[in-house]
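J.: with the sequence up front, the predicted model follows.
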Amino acid sequence: MKTLLTLLFLAVPATAQFDVDISIDTRAKVFRVHESFANPSGEDVDLWIARWTPGAYHPADFGRFAKDFTATDGAGHALDVERVDDSHLRIHANGARDLRVDYVAESISSGVLSHGTIIDVESNRIRDDYAYVTPVSLVAFVPGRLDEPYSVSFEVPDGWKTATVLEADDEGRYSAPSFYRLEDSPVFFAPDLTTVETEAGGRPLEVSVHGLPAGEVDDVVDGCKRIVEAAASMMGGLPYDRYEFLLSYTSNGGGSGLEHSFSTLILMTQGMPLDAQWGIIAHEFFHLWCAERVHVEGIRHPDYTKSFSSKTLWVNESVTEYLSRHVLLRAGLIDREGFFASFQSPLRMASFATDIPSATKASLLAENWESGQDLMVWSMRMYMLQPLTMLALDLEMRRVSGGKRGLVDFVKTAMKEYDAKGRGFPEDSVQEILERVAGGDLCRIYARSIEGTDPPDLASALGVIGYELDGDEFRPLSDPTPEQLAARADFFGS
């Protein structure tokens, strides 16, 4: 064993890392990428650009936007590059132990959706006055070496600023301990970029804002802080050392966002009212728990070389959408009437939308998106209809547990049992975890409204917190029991 370890240390330099230099060409609207790394074995190297984005889930095949690949050894001698397919290249190393790869990648995003199904925030964009990069859409990687560190530099136009949660050294190079961390860290560039450093929930917080008049930045920062503090209170702390909101207000922003473990990138429409922004910001922030840390095992260490499939994606999206409304309530950005009002429209349409695929089926269908229509169906289920089911599920869990535990306790339990142990939950375990947290049977609602498409029986579920339905109006009972009042206080967090 000692001899084997010695050989391993000799074979791989202690400073092994991938050095990436990215130049943003605003005239040609392309990224020019230079990537250097050690190749200790001297053997041929399979190089990939990701086929999909964690958080977006559908096939994207980002490699199709990259071209003009060349490779050289440490002495600058040209090496053959074989393009196996759009996202997969093979460098014929000829024994070379140091490699450099150069390529050009076109700016992908021109609007909310580009090239059929690619969402703006999962990819990258270059405009005359700003740019952004979600690294998974641009930076090549070697499977089997995803845990090695990356060092990245960005060459931007004069006067432009850079915002990212990644730490920069004295030379302006940004470091990530692994490809997993790099691809999870979007970067925004613009000349008119304002970054406010503050604190919320006892942790450092940065809010970087682009495209918003200076007089409106403070209001956005204040709302972000309130969301962070409310979520920290609800969840019993924050799962990070530092966090950054990257918020851009553009003429072609659609209010889309993509979650990351230590930051989020959100593209707002210019002129969007503040009240309309809080739901997006709270949703992406709550993904810190549900999606980034509580997720199926296949997302814990994703395989970027092939498409991803899971029937549990509703946990990532619909549980997040539902609980983010509780965050807004606790933050004082909506009141109880506003909380229940957010369920009125889906309540009215639920019985007419049974042809929309179920939560589990819609989750599986993400692997096969082909058009914007597929995204619309996904959004209808995950963000409109399914949060209504999550409300009913939360209430049913509280009924079964005697008013003591609900859906937020499912997330907390999964954090302890899975995230804290560095793993995701098994594909078929969600119902079992929910029932264990609740302390009873949830088969009916699970079969009816999660695996099936029937709307939940919300009218009977509301009684546990002393509410009732009057048409599509949520009304508190005039004479609730002490048990209902206690369950109501726990439900609302007050």
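T.: Everything's here; your move. Numbers count the residues shown, from 1 in each chain.

J.: when you work out contacts or count neighbours from here on, use the C-alpha atoms and nothing else.
T.: OK.

J.: nearest the geometric middle of this protein, what residue?
T.: Compute the mean C-alpha point of the chain, and by CA atoms, centre = their mean the closest residue is Glu259, 2.5 Å away.

J.: who are the neighbours in contact with it?
T.: Contact analysis of Glu259 by CA atoms under 8 Å, 6 or more residues apart in numbering lists 55, 265, 284-285, 287-288, 292.

J.: how close does it sit to Glu432?
T.: Note on Glu259: its distance to Glu432, by CA to CA, to the nearest Å, is 26 Å.

J.: what do you get for Cys290?
T.: Distance of Cys290 to Glu432, computed by CA to CA: 17 Å.

J.: on that earlier part again, so which two of the contacts of Glu259 are the farthest from each other?
T.: Across the contacts of Glu259, the longest distance by CA to CA is 14.2 Å; it joins Leu265 and Glu292.

J.: second structure follows, compare the two:
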Amino acid sequence: MKLAYSILIFCLIVLETFPLNAQESVFRYELDLTKKNDAFNVILNAPELGPEDKVYSFVSFAPGVHQPLDFGRFIRLFKVFDKNGEELMVQKISLNDFRILEPEKVARIVYEIDDSFDMSIEHHPVYPMSGTGITKDYTVINTHGVFGYFEKLKDRPIELKLKLNGDPKVGTSLHLNNRGVYEIDSYYQFTDSPILIGDSLSYASVLVDEIKVEAYVHSKNNITASMILEQAQPILNAAKEFIGYSPVDRYTFLFYFADHQDVDQMKVFNFGGALEHSLSSTYALPDNPEYLHFLKDIIAHEFMHILSPLHLHSDVLANFDYSDPVSNDMHVWLYEGVTEWVSYKMQLTNGLVSFRDYLNYLSEKINKSQDYSSDYSLVRISKEWSTDEGNKQYGNIYQLGALTAAMLDLKLLDLSDGKKGLREVYLELISGYGKDKPFDNNEFFDEFVQMTYPQIAQFIESHIKNNTAFDFQELLGVIGVTYIEQRENIDKLPVMGLMWDADKAGNVVIKEFLPEYKGDLLQVGDKIVRVLNKDFNNANYRAIMDSINTMKVGDSYTIDIIRDENKLQITETLYTKIDRHVLVTSDKTSDRALKLRAILQKN
């Protein structure tokens, strides 16, 4: 009896002290947005640090963002204090790193960091979907751009308290506890969880199977969260049917649309796009309701990242190095290329697009992949995207990567006589791994072959590890589709015949001429300022292209350019479009091909 009493006392002591010990490992951040200094004001109450925890770092690179970020360049104040409030010695040892001379004494770190929306776009601009912004209407916190880390302590739990003016809406996938504090498992989850804050944000939610899908939207031109979810609903339903179950219980869309005034004030909005996270995604796009119907493909891609890399990723990605751009991860083709294909294939299998649409999609991927160097395989792109030359090839991961997934799907359907395509293998892999069990980076290809057929080993060698041209006639022939390398457009559609790109300063520059172009007035390197008397930018691009498409071959149009600092207005001509890599259904189709084609169009 006495022994039992002693054990009881011991247990009570353990139970009383355990929460305290657990809390001692927590990094407690407070973000103060009430100050009028146009900066993120951060206080970190740190747990006990060891002598090896000398360097506090800001993010150089982040998962899914294939560009240099270097958020340490935005630090304007950085101080460290002990428990008595005495300031400790700190040295800035690199662009993103601060060395603390006595880390064992650290109790509090205080710093101010500028937002990236105000930055110049002359050198490594941070694209707005990946960046941070403090505006009069809303605040964007891509958490990888505000909060730093200690290299060996990234697995420690984190708490975040937001100090805000008033009671604005806060959009995030993070969990808010009953103390008004966000609870976060690790720094990896922290940087995977953006936040959008604003008084005037619109909000809407919908239940898709067992997933609560939320949308928070900033727009001056009356794009609302309900409108976003209206566009997203068919996509979300298609995703549910494609996956067959609900892999997450909550997902958050964060949209901030930029109008003309925003673009003038914040030059980074000359760029735009979306960034995926495991349970949310951010969208920085032109504030034009006319573009809403173009959102479905973007939403589809970002949402389907709930499968990969969330539930299927390598051990390299699981231990992401925020300071090192060099990646040994060979599987960006899987995270981005297969996700890009899945985002359209699920629309086909759910009847949102037709088989003809799917063939046009593949044709477009073939055409766009031709703009990149054939020297870069999907694996090489994955490993070299951070180099100057490799980064120029990164966009091909969405073209060649998706195309490779589509061809792999056909190969698997052919070998299995329609019993198993890429969808089935993909979902089987996800079921076997999941978010907490990464696969071996070096052994994944071998495992994929073991799950499928020996012939897939040669496919991987030729088309993923190397960039061997596809035999489209053979691969597509199994579903009765004929490949035509090029032909004149049957509808005589008009084209300008130009290829352009944005330079480092955000100018749109003529990169090259397509074979259709027969003129001699324009030159490579000309900066395009206006077309059809409209500014040639993200906000007007779609309207300009729509106007071009209503014209006829031989019609004239005006294009304003800058050449050698001289402003010129040139009258040009529209030319007949040449269709390349055309896919058409064959007149002579076998019963087996028709069967496989039918299977391709359903789950």
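T.: Sure, I can see it. Keep in mind that what you see is a predicted model, and the values were worked out from it rather than measured.

J.: quick one: TM-score?
T.: TM-score of the superposed chains, computed with TM-score structural alignment, normalised by the length of the first structure, equals 0.87; 482 aligned residues with a CA RMSD of 3.0 Å.

J.: between Cys290 and Glu432 of the first structure, who's got more neighbours?
T.: Legend: neighbour count by other CA atoms under 10 Å for Cys290 of the first structure and Glu432, higher for Cys290 (25 against 14).

J.: name the nearest residue to that one, ignoring sequence neighbours.
T.: Nearest non-adjacent residue to Cys290 of the first structure, counting by CA to CA, 6 or more residues apart in numbering: Asn316, 5.3 Å away.

J.: what does the one you found align to in the second structure?
T.: Superposed on the second structure with TM-score structural alignment, Asn316 of the first structure falls opposite Tyr335.

J.: secondary structure of its match: a helix, I assume?
T.: Yes: per DSSP: H, G, I helix; E, B strand; the rest coil, Tyr335 of the second structure lies within a helix segment.

J.: does it touch Leu310 like I think?
T.: No: at 9.1 Å, Tyr335 of the second structure and Leu310 do not qualify as touching, with contact defined as CA atoms under 8 Å.

J.: let me see the contact set for Val379 of the second structure.
T.: 330-333, 464-466.

J.: name the element it belongs to?
T.: Per DSSP states H and E, Val379 of the second structure falls inside helix 378-384.

J.: returning to that earlier point: pull up the gap between the residue nearest to Cys290 of the first structure and Lys412 of the first structure, please.
T.: Counting by CA to CA, the gap from Asn316 of the first structure to Lys412 of the first structure is 14 Å.

J.: neighbour count winner among the two?
T.: A count of neighbours by other CA under 10 Å puts Asn316 above the other of Asn316 of the first structure and Lys412, at 22 against 18.

J.: the more buried one touches Arg293, doesn't it?
T.: No: at 9.7 Å, Asn316 of the first structure does not count as touching Arg293 under the criterion of CA under 8 Å.

J.: residue boundaries of the helices in the stretch 201-350 of the first structure?
T.: Using DSSP state H, counting those that start in this stretch, the helices of the stretch 201-350 of the first structure run over 214-235, 274-286, 297-300, 313-314, 320-330, 336-341, 344-349.

J.: between the contacts of Glu259 of the first structure, which is closest to Glu427 of the first structure?
T.: Among the contacts of Glu259 of the first structure, and counting by CA to CA, the member closest to Glu427 of the first structure is Glu292, at 16.0 Å.

J.: quick one: what's aligned to the closest one in the second structure?
T.: By TM-score structural alignment, Glu292 of the first structure lines up with Leu310.

J.: wait, its match touches Ser278, no?
T.: Yes: assessed by CA under 8 Å, Leu310 of the second structure is found in contact with Ser278 at 5.4 Å.

J.: surely Arg399 of the first structure and Val464 touch.
T.: Yes: judged on CA under 8 Å, Arg399 of the first structure makes contact with Val464 at a distance of 5.7 Å.

J.: more neighbours: which of those two?
T.: Val464 (25 against 22).

J.: from Gly403 of the first structure, how far off is the more buried one?
T.: With the distance defined as CA to CA, Val464 of the first structure ends up 7 Å from Gly403 of the first structure.

J.: overlap in contacts, these two.
T.: 484, 487.

J.: which strands and helices sit next to the helix or strand hosting Ala392 of the first structure?
T.: Per DSSP H and E: Ala392 of the first structure is located in helix 386-400. Helix 386-400 of the first structure sits against helix 320-330, helix 407-417, helix 430-438, helix 458-461, with contacts defined as 3 or more CA pairs under 8 Å, 6 or more residues apart in numbering; DSSP states H and E.
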